[in-house]
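[1] with the input below, show me the fold.
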Amino acid sequence: MTEQKYNEIDIVKIEKTKINDVDFNNIDFGRKFTDHMFYCDFVDGAWQQPKIVPYQPMTIEPSARVFHYGQAVFEGMKAYKDSNGNAFLFRPEDNHKRINISAARLAIPEFPKEYFMKGLTTLMQMDKDWIKPGAGNSLYIRPFVFAFEPAISAAPAQAYRFMIICSPAKAYYTGKVRVLFAEKYSRSADGGVGFAKAAGNYAAQFYPTSLAQKKGYQQIIWTDANTHEYLEEAGTMNIFFRINDTLITAPTSDRILDGITRKSIIQLAQDTNIAVEVRRISVVEIKEAARNGSLKEIFGTGTAAVISPISAFEHAEEVFEIPDASDSYATLFKKTLMDIQQNAAEDKHGWRYEIK
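    Okay, here's the model as predicted:
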């Protein structure tokens, strides 16, 4: 993209904080938002002056292209606070890289790294009190970009808005998760946008997921679109299978999101000499492992979910319950990962990014 000179952020601070109106012990995920938001517009072929303003509604025309052609991508990341009040991000440069990969696939201009990091850290400094310490507490951060040019011709927009909003969070899922293995519907296909965090990916899976929920399942583990024989990822999580003492996860592809938590778990497994295989894994293999007792665990990983154990799955009208593992990898990795994120353990891979 064209080299751009960084402009310092224009800042308008809120007159009165909303933080005292929030019950941080009882928060529904993604429904409360911090005092401020970051935004930067792309017009006339360049990103303009970045701004931080009080969180507020926006005015957007009904003809904005995002409503008609779906040009929108997003990221999910978190900030954490340690017992001394220091705040940290987790692998933020990976989020910046990934949102630009997603954007490129939807013909959206890449957002400059300097704008992203400066906007993110400034916003975190301003709303730092919203990051609460303690196990399970975090500030969920949602960077996103969408086409707001008012035009309904079917072509890439000429104007975009990049934003960052934040929401205090606790656990995304409470307890264990029950899943269906997909047999009919598909999340994505070869050559498509499954690897991107495109807004439409999520909208398309809401209907089949709602059918699964009516049967008592929280999520679907998607299978390959061609044959429905190979397991890939869930709606909000990458998926790991433990057969005996080996951890297995599907390789990333056009269809599978390159999850940052996924990459972190693979590295943590290698650090602890746990065997990891990144390969295709079939429905037949997992069902057979469940029958013969070698399937010890299934768990999902993601920024919002962190690590969510899966207690049962259904496929072809067969239900398989997964007994609790006494030496659970999910429990081990969740504790290790959260200790690193909250500055309670050594960070030998340099994943923590302190907000100063």
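[2] when you work out contacts or count neighbours from here on, use the C-alpha atoms and nothing else.
    OK.
[3] work out the gap between the longest helix anywhere in the chain and the centre of the chain.
    Scanning the chain for the helix with the most residues, using DSSP state H, yields helix 199-214. On the basis of CA atoms, centre = their mean, to the nearest Å, helix 199-214 is displaced by 16 Å from the centre of the chain it belongs to.
[4] one more, so I can put them side by side:
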Amino acid sequence: MNQEISFIQREALKEKPATDSLGFGKYFTDYMLVMDYHSENGWYNPRITPYEALTLEPSAMVFHYGQAIFEGMKAYRTADGTAQLFRPEKNMKRLNDTCDRMCIPQIDEDFLLSAIKQLIFTEKDWIPQGEGTSLYIRPFIIATEAYLGVRPAKEYKLFVILSPSGAYYGSQLNPVKIYVEEQYVRAVIGGVGHVKNAGNYAASLKAQEKADRLGYAQILWLDAKENKYVEEVGSMNIFFKINGEVVTPKLTGSILPGVTRDSVIQLLKHWNIPVREERISIEEVFAAHERGELEEVFGAGTAAVISPVGELTWNDKTIVINDNQIGHLSQDIYDEMTGIQLGKKEDPFNWTVKVAQVEV
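    Okay, the predicted model is just below:
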């Protein structure tokens, strides 16, 4: 795909929010990337246009049959004023994997990444500067064809919107409380749990409401078949440090293959720290705690990067991990990962991609 990206000027630019008020996903930049698809034309008309409300037919198929997918990635501002991305090619591939599962036409990964870089260059002044901040990047695709009938749509729109953001959970490294869900399930093998389909997240809301009501930050999902094996947290993959080894659930087809998850595994191997991908039951986790061997639990995801877990509640029993303090390994991984993302540390894996120069 080799199309010119047009630019539509905004009449007036927005006032940028103060860094200490950012939160997560509350503010959006001046511009967004848009591209259309029609079965007769393929993907066409890429453009950077003012961020604005959408107009869709009530019969747009996304509303009725759920063809809606997304990705999540970030741009960071380094100390020398460089804007850079973290492993963006992994997000492009995962977006296409999700397209494939949801019968959405494939995107030219190189072209889309180039277009995202152009959007970030346009909005480089929106990249915040401060501890735990970044410019969150949300590519998504929806079915826009006006038709009622259960089949893949023939028309789609792709958008990329940007949101200057702070820490996902507020205080970035304060351990969070996690509730192990036993009634509801997130995904089944053979379903769509391994891709970023919007419906996965809609299905999680009921359980998350219960967790919120009980004072927990997130849900830890168990497998749908036996309600026994740990899968993932609502917004993160999960890791357990047990007796000196790190264990994370293996990708069985119902767990999202997180970019941060993969990065953590590579980093641990680089440090010669034993790490295993395998099925692990919630009983094993609680038994390890009883033996005094459960040393750390942490989540890993684009939004939160690393989030230590201080409490786990399952079957009316609550365990406290590492005296509700962040563990040494969790801290080391966070420091290394964010150090690479912000250009403060060497990048031996070639994970970062420079986009633009920003005023310091």
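[5] which stretch of the second structure is the longest helix of the first structure matched to in the alignment?
    On the second structure, the counterpart of helix 199-214 of the first structure by TM-score structural alignment is residues 198-213.
[6] show me what counts as buried in that stretch.
    Of the residues in stretch 198-213 of the second structure, Ala198, Asn200, Ser204, Ala207, Gln208, Ala211 count as buried by neighbour count, 16 or more other CA atoms under 10 Å.
[7] ok, stretch 162-170 of the second structure next?
    Leu162, Ser163, Pro164, Ser165, Gly166, Ala167, Tyr168, Tyr169.
[8] now do the strands in the stretch 151-300 of the second structure.
    155-165, 176-180, 218-222, 230-233, 237-242, 245-248, 275-277, 294-301 (DSSP state E, counting those that start in this stretch).
[9] what would the ones you listed look like in TSV with distance to Gly81 of the second structure?
    Below are the strands of the stretch 151-300 of the second structure laid out as TSV (distance: least, CA to CA, whole Å):
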stretch	distance to Gly81 of the second structure
strand 155-165	16
strand 176-180	32
strand 218-222	35
strand 230-233	34
strand 237-242	31
strand 245-248	35
strand 275-277	35
strand 294-301	25
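[10] Pro46 of the second structure: which of those is closest?
    Comparing the strands of the stretch 151-300 of the second structure against Pro46 of the second structure with CA to CA, the closest turns out to be strand 155-165 (9.1 Å).
[11] ok but Arg31 of the first structure is inside a strand, no?
    No - per DSSP: H, G, I helix; E, B strand; the rest coil, Arg31 of the first structure lies outside any strand segment and is coil.
[12] tell me the residue in the second structure aligned with it.
    Checking with TM-score structural alignment, Arg31 of the first structure has Lys26 as its match.
[13] and Pro139 of the second structure, what element?
    Element membership of Pro139 of the second structure [criterion: DSSP states H and E] is strand 134-143.
[14] tell me the residues of the first structure aligned with that strand.
    With TM-score structural alignment as the criterion, strand 134-143 of the second structure aligns to 138-147.
[15] average offset between the matching stretch and the second structure?
    In the superposition against the second structure, stretch 138-147 of the first structure averages 0.3 Å from its aligned positions (mean CA distance after the TM-score superposition for the first structure).
[16] need the residues that contact that stretch.
    30, 64-66, 71-81, 99, 130-132, 157-170, 304 (CA atoms under 8 Å, 6 or more residues apart in numbering).
[17] ok, 7 Å please
    64-66, 71-80, 130-132, 157, 159-170 (CA atoms under 7 Å, 6 or more residues apart in numbering).
[18] also stretch 12-21 of the second structure?
    Applying CA under 7 Å, 6+ apart, the external contacts of stretch 12-21 of the second structure come out as Asp30, Pro128.
[19] cheers, nothing more for now.
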